[in-house]
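Undergrad: Below is the sequence, then the predicted model.
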Amino acid sequence: MSNNTVSEGMVVSDVKTETSPLRASPSKKYFWYNCSPCCSEDHSNSLKTIVIVLFGTTGIITLALLTQVYYGEYQVQKSGTVASDSYECSNIGIDVLKAGGNAVDAGIATTFCLGVVNFHVTGIGGGGYFMLYNHKKHKVIDVIDFREVTPAAYNVESNEDLVDGLVVGVPGFVKGLWDAHEKYGKLPWKDLVTPASNLARNGFSISKSLISVISYIKPSPYNSNLVLLLNSLRQGKNVSLHELAATLDIIALKGADAFYNGSIAMDMVYTVKLANGSMSLQDVAQYDTSNGDVLRTQIGDYDVIVPGSSSGGALLLNYMDAIEMLDLKPDVDTSAEIVLKLSDTLHDAYLLFLQKVNGFVEQPEPVGSQVSVVDSEDNYVTITSGLNTWLGSQIMTSYGFILNNAVSNGGLNEERRPVSMASPIIVLQNSEFCGKRYILGSGDVAMAAQLLTNLLIFNRNVSSSIESPRFNIDNIPRHLRLEDHDPEFSVDAIVPLRQLMKIEKVLPPYKSINVIEKLIDSIKSYSDSRGGGRPAQF
């Protein structure tokens, strides 16, 4: 029976996941006291021999135990935790761990599930980033960039010319998760995809987030299937996605190749071309992932680690370096001063970023879905995926999945991947080997910067850092948009800000960030209430 405590989007485990066989040795005083009766002149040589043998043996045992702790196999009870925007999906990840899968397997299964229940945020028509860290080896094992790729025939002079199908990039979702599984997975691929296809077939409860997104839909001759689906939804009711279920069945049985070569690819290209896009079958067949580089910076006692490549990781590190230089003091600065300084810093860092990335176009709502997983082997997995914005391109294929609008970002790198605001994140306390570790990620690194400011600079706890009010910045023209989320920004913060800049409310749904915290052998999991999910643990 599980011994977990669940409270308000957080799971705390009392199951130890790391053990040390080391125990305190008797003190010198205690040892000498117990041996003193033997210390007559006649027995002095014998005592010396005993002491030497005992200390020598103790040293050998200690060295062996230290070697086991740092380099050997952990002698631990099987355990793990998953944090996502869906309790149903978090539990699917836990089921995978219980079946003998590792954190990579659980992350893949959870991400496929989110592509069903949160199809307005992520899915097989999108892309993303995968990062694997192993604390036993104390290093990042791999970064996989499965961001969408711009079609070869794409040739648009300005963003104003980007309409309908031209915004769609070749999806990387399936190939990215497939590559992660091929390298590091333990369970069969089919076992990781089938739970999502069953959920799509049998039905799932419609979330508040999905209902909120309906207002974002823009009538178009190319999204009639999607409009019909969304208009039929009612919060709290169940919906089945039979076409998507059948598509996932094919992917589960035949692997990633079934998505990039065959009828699914042909239908995707046909759908994009009907919407005046330029995607070809060759574009789809030639899609491949990229092994991203690893970037890091130090904030106080913490190392912040992110992928580079097309992700928003580099921008996040720029944000955090600039914020640390502000020397903010929450016990001295007013709420308005903190928000103003943070927004100024994020705005300035963003403008510097724009100067370095040719052709990047700011998106009003960069979003993504994020999964954090920790297993008993001390593997940490964070996967950030998405359609780029709410509902992506708003074009749905006849195979039941929505296509991304990643190309609208511009700023193509050498691999023709558009720049993204999304990034997985690993944070490590560098002063201690088993100090605090945070596994998280975000579809918008501006949101992650605000959370990390609370966590690493203001030293707030994880729950408070996640749930604290956040703001969006529209950089050009500049104004702030505040979440209408509980807790809200205080009146003392808002009134002075209104005198300095335009202030608006952010329309729901709000962007979520899910976090796992580990300290020595204690694990705490948190799902952001904005996402409507809950973590799961065993």
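TA: Arrived safely. Residues are numbered from 1 along each chain as shown.

Undergrad: CA atoms for contacts and neighbours, from now on please.
TA: Will do.

Undergrad: ok, now which ones touch Gly313?
TA: 295, 306-307, 421-425, 445 (C-alpha atoms under 8 Å, 6 or more residues apart in numbering).

Undergrad: ok, now with 7 Å
TA: Residues in contact with Gly313 (C-alpha atoms under 7 Å, 6 or more residues apart in numbering) are 306-307, 423.

Undergrad: tell me which of those is nearest to Ala245?
TA: Ser423 (28.2 Å; C-alpha to C-alpha).

Undergrad: Would you state the helices of the stretch 151-300 of the chain in chain order?
TA: Remark: helices assigned in the stretch 151-300 of the chain by DSSP state H, counting those that start in this stretch are 173-184, 189-202, 208-213, 224-231, 242-254, 257-260, 263-274, 281-285.

Undergrad: Could you look over the ones you listed and pick the most buried one?
TA: Stretch with highest mean neighbour count among the helices of the stretch 151-300 of the chain: helix 189-202 (a mean of 21; mean count of other C-alpha atoms under 10 Å).

Undergrad: Report the buried residues of stretch 350-364.
TA: Buried positions in stretch 350-364, judged by neighbour count with 16 or more other C-alpha atoms under 10 Å: 350, 354, 359-362.

Undergrad: To Val96, which of the helices of the stretch 151-300 of the chain lies closest?
TA: helix 189-202 (7.5 Å).

Undergrad: any idea how far that closest one is from the chain center?
TA: 21 Å (C-alpha atoms, centre = their mean, to the nearest Å).

Undergrad: Other residues contacting that helix?
TA: Contacts for helix 189-202 (C-alpha under 7 Å, 6+ apart): 105, 108-109, 112-113, 116, 240-242, 244-245, 248-249, 252-253.

Undergrad: next, the one to line up against it:
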Amino acid sequence: MSRSSSGGGRSSHRSTSAAGDDHHDDRGLGAAAAETHNERASLIASSSSSSSSGVVTIAPDSGSRRRPPRGSTASSSSSSFVSRLFQFSRRKVFALLLVLAVILAVVGGLGYFSSSSSSSQPIQFQGHGAVAADSTYCSEIGADILRQNGSAVDAAIASLLCIGVVNSHSSGIGGGGFMVVHTNDTDVVIDFREVAPAAAYVDMFKNSSQLSQVGGLSAGVPGELAGMAKAHEMFGILPWAKLFAPAIKLAREGFVLNEHQAAAITSELTYVRADPGLRAVFIKANGDPLAAGDVCIHANLANTLEAVATNGIDIFYNGSIAHQIVDDINANGGNMTYEDFANYRPVIRQPLVASYNGFKLVTAPPPASGGVTISVLNILDGFVTAQTKAQETARRHLYSEQTEPGPMQPRSLLAVQRTTEAFKFGYALRTRIADPFDTEYADDIAATLAEMQNVTEALNKRFRIHDNETFDPEYYGAIYDVEPTRGTTHLSVLGTRGDAVAVTSTINTYFGAKFTSPSNGVILNDEMDDFSSPNITNAYGVPPSPANFIKPGKRPLSSSAPTIVFNAKNEVYMVVGASGGTRITTSTIQVMQSVLTFGEGIDDAITRPRLHHQLLPNILMLEPAFPTNLYTGMQAIGHNVTTSTSIAVVQGIVQYAPNVIYAKSDPRKGGEAVVF
């Protein structure tokens, strides 16, 4: 097993900005490795066919650095060796790799090596599955479930439960989300988004918008556990309780905070100190917040997870835990009832299916934003297919002729301008979609969704993109405004049976409603803030979207866009998605474009600097590592340009051919992916 390094604050890693430099061409371990890739892959396959593929399970402990199991090479311990190795001649390289391959086969290890640099592309000899989470603990837990013959859904559930412990500020069983599932005979979306309680009403926040972000009134009925249970019922293999065990162990025994997690605590320190439940977990006895390197323990949450593992979700939605949470929500100003919990059901939806550059995309429909992804890619597709080089790159990908990543490609000012303008058209359409549960707007939502998927409509929008000019929001068709979304986590899983899962989960803003149900450790979401409210016109004179107004039982609009991509043989080619609120969709699109259009490796595609434009506000955001000429060039065209230190967090997996797998966890959040 190997882990694809993503930074994680380790001193030996390059900074994110350096890793994302547009002109950096890093194809992993060097040109010599690429030249002998096929020979080595064949050698490893033949050598390992007679040995077991068992890899010792890594049990997460309290250390931020863990000793790799026998037969595997962790990135932190292999980088210096590998860098020295490739200073030799090509013949010596191959000879040493031959010896190393035999050693790996004998001890049962199958994997790839990766440099400790956050932008280096690991060379993959052979792999059976992969998990890319925004926590190393959780990637390892998911991979271990796959090793135990679990399905991709099993791995996703175990990893999500882990994320709800280690990144509880972003995700957890007090929230909800969307899961795209592929098996050999079906593609389906499980919508476990939070819903408005029965007592909710359209202008419930007219006197204080703060109430939609903090306190019991901001919480929707959580759907996370109900979604997991439905997924397990449909696609699970391993016992339900087995999937909970690693997260329970982490919550009870503790885990080491990284810099991102510590920064999240600091950013909401006033609220964390004010809430007894949050304070008990994240504040030390001396009053200081937990810092990077400290051990964090969720004792009450461990008890709750153990109860659900033993008794199933009924105890959470109909039993004692439901009563505890409802009472705590209402004690904090909420309007929840026991019936709200008892009546919660996930929704099984048909995925949106589209093509881009010859690939098939399967993504999540409203109230998720997979339609925005399709709309923007449809617009960009016409620009791409006019380029002979891009056509050839796409053809090689499509028919699985590319067996390893290509180099990072520099972006031109023209490409950045066209991408930005396509984003603005896509986000204009986003203002007209919402939960189709609301029958009053269901027809309008369906019409907008059809427009998003219509290639002729995309062509019309493409013709309206000017290479040297930008316009005010109304030019792009913004009829309404919608609330910006925040937070979230994303997880990508490639199973060993050809199955795959892309799942995005959230409690919305950091620490959700800013309070924990004290008796059970559940951090509640503030998802009611994702609804629009009437009579609140934004700074551009655009009114709120009535399709996204609050109604009992309704789910708020989400920026989530979990996506699975297939090649021409209908094999899983890519599993991808992002966290980061409204920036999710633009970041997912850019990574997909880099891989599917320009042939870049998933490592470079994720670490390269990104841009974001959501039309409203009419601001173009660029990460600091963007070249100066692109920054000033976009200003000269007329864009209002600003910098943002982190534009979303993407987790991706690419499978070039059976058992040739690359995975990457975004260094912006400090996790590591696992391929085994």
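TA: It's in. Since this is a predicted model, take the numbers as computed values, not measurements.

Undergrad: what TM-score do we get after superposing?
TA: Superposed pair, TM-score by TM-score structural alignment, normalised by the length of the first structure: 0.79. Supporting alignment: 468 aligned residues with a C-alpha RMSD of 3.0 Å.

Undergrad: Turn the helices of the stretch 151-300 of the first structure into TSV, including distance to Thr397 of the first structure.
TA: Below are the helices of the stretch 151-300 of the first structure laid out as TSV (distance: least, C-alpha to C-alpha, whole Å):
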stretch	distance to Thr397 of the first structure
helix 173-184	15
helix 189-202	16
helix 208-213	19
helix 224-231	8
helix 242-254	9
helix 257-260	13
helix 263-274	6
helix 281-285	15
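
Undergrad: Leu63 of the first structure: which of those is closest?
TA: Closest among the helices of the stretch 151-300 of the first structure, using C-alpha to C-alpha: helix 173-184, at 31.4 Å.

Undergrad: tell me, that closest one lands on which residues of the second structure?
TA: Under TM-score structural alignment, the counterpart of helix 173-184 of the first structure in the second structure spans residues 224-235.

Undergrad: with the first structure superposed, average distance for that stretch?
TA: For stretch 224-235 of the second structure, the mean deviation from the first structure after alignment is 1.1 Å (mean C-alpha distance after the TM-score superposition for the first structure).

Undergrad: and that stretch, how far from the chain's centre?
TA: Using C-alpha atoms, centre = their mean, the offset of stretch 224-235 of the second structure from its chain centre is 19 Å.

Undergrad: So which of the contacts of Gly313 of the first structure sit within helices?
TA: Counting by DSSP state H, no part of the contacts of Gly313 of the first structure is found in helices.

Undergrad: Greatest separation within the buried residues of stretch 350-364 of the first structure: which pair is it?
TA: Largest pairwise distance in these, by C-alpha to C-alpha, is 14.0 Å, between Tyr350 and Gly359.

Undergrad: Name the single longest helix found in the first structure.
TA: Taking DSSP H as the criterion, the first structure has its longest helix at helix 44-71.

Undergrad: What span of the second structure is the next helix or strand after it aligned with?
TA: Downstream of helix 44-71 of the first structure, the first helix or strand assigned by DSSP states H and E is strand 80-83. Per TM-score structural alignment, the counterpart of strand 80-83 of the first structure in the second structure is residues 129-132.

Undergrad: Tell me who's in contact with Gly392 of the first structure.
TA: 403-405.

Undergrad: Over to it. Which of the three states is it?
TA: Three-state call for Gly392 of the first structure (DSSP: H, G, I helix; E, B strand; the rest coil): coil.

Undergrad: and it, what pairs with it in the second structure?
TA: Match for Gly392 of the first structure (TM-score structural alignment): Gly512.

Undergrad: Helix, strand, or coil at the closest residue in space to that match that isn't next to it in sequence?
TA: Distances taken as C-alpha to C-alpha, 6 or more residues apart in numbering place Asn525 nearest to Gly512 of the second structure, at 4.2 Å, with adjacent residues excluded. Asn525 of the second structure falls in the coil class when you classify it by three-state DSSP.

Undergrad: Would you quantify the distance from the aligned partner of Ala263 of the second structure in the first structure to Val371 of the first structure?
TA: In the first structure, Ala263 of the second structure lines up with Ser212, judged by TM-score structural alignment. Remark: distance between Ser212 of the first structure and Val371 of the first structure (C-alpha to C-alpha, to the nearest Å) = 22 Å.

Undergrad: how near is Pro289 of the second structure to Asn520 of the second structure?
TA: Taking C-alpha to C-alpha, one finds Pro289 of the second structure at 21 Å from Asn520 of the second structure.

Undergrad: What of Leu278 of the second structure?
TA: Distance of Leu278 of the second structure to Asn520 of the second structure, given as C-alpha to C-alpha: 12 Å.

Undergrad: hang on, the earlier thing: quick check: the match of Ala263 of the second structure touching Tyr510?
TA: No. Ser212 of the first structure is beyond contact range of Tyr510, at 9.6 Å (criterion: C-alpha atoms under 7 Å).

Undergrad: Tell me the residues of the second structure aligned with the longest helix of the first structure.
TA: Helix 44-71 of the first structure corresponds to no residues in the second structure, going by TM-score structural alignment.

Undergrad: Check the offset of that helix from the chain's centre.
TA: 46 Å.

Undergrad: repeat for stretch 502-511 of the second structure
TA: Using C-alpha atoms, centre = their mean, the offset of stretch 502-511 of the second structure from its chain centre is 9 Å.

Undergrad: what sits up against that stretch?
TA: Residues outside stretch 502-511 of the second structure that contact it (C-alpha under 7 Å, 6+ apart) are 169-172, 174-181, 264, 485-493, 523-527, 560, 562-564, 575-577.

Undergrad: In strands only, show me those residues.
TA: Mapping these onto strands (DSSP state E) picks out 176-181, 489-493, 523, 563-564, 575-577.

Undergrad: Quick check: closest non-adjacent residue to the residue nearest the centre of the second structure.
TA: Most central residue of the second structure, judged by C-alpha distance to the mean C-alpha position with C-alpha atoms, centre = their mean, is His490 at 2.5 Å. In this structure, His490 of the second structure finds its nearest non-sequential neighbour in Thr504, 4.3 Å apart by C-alpha to C-alpha, 6+ apart.
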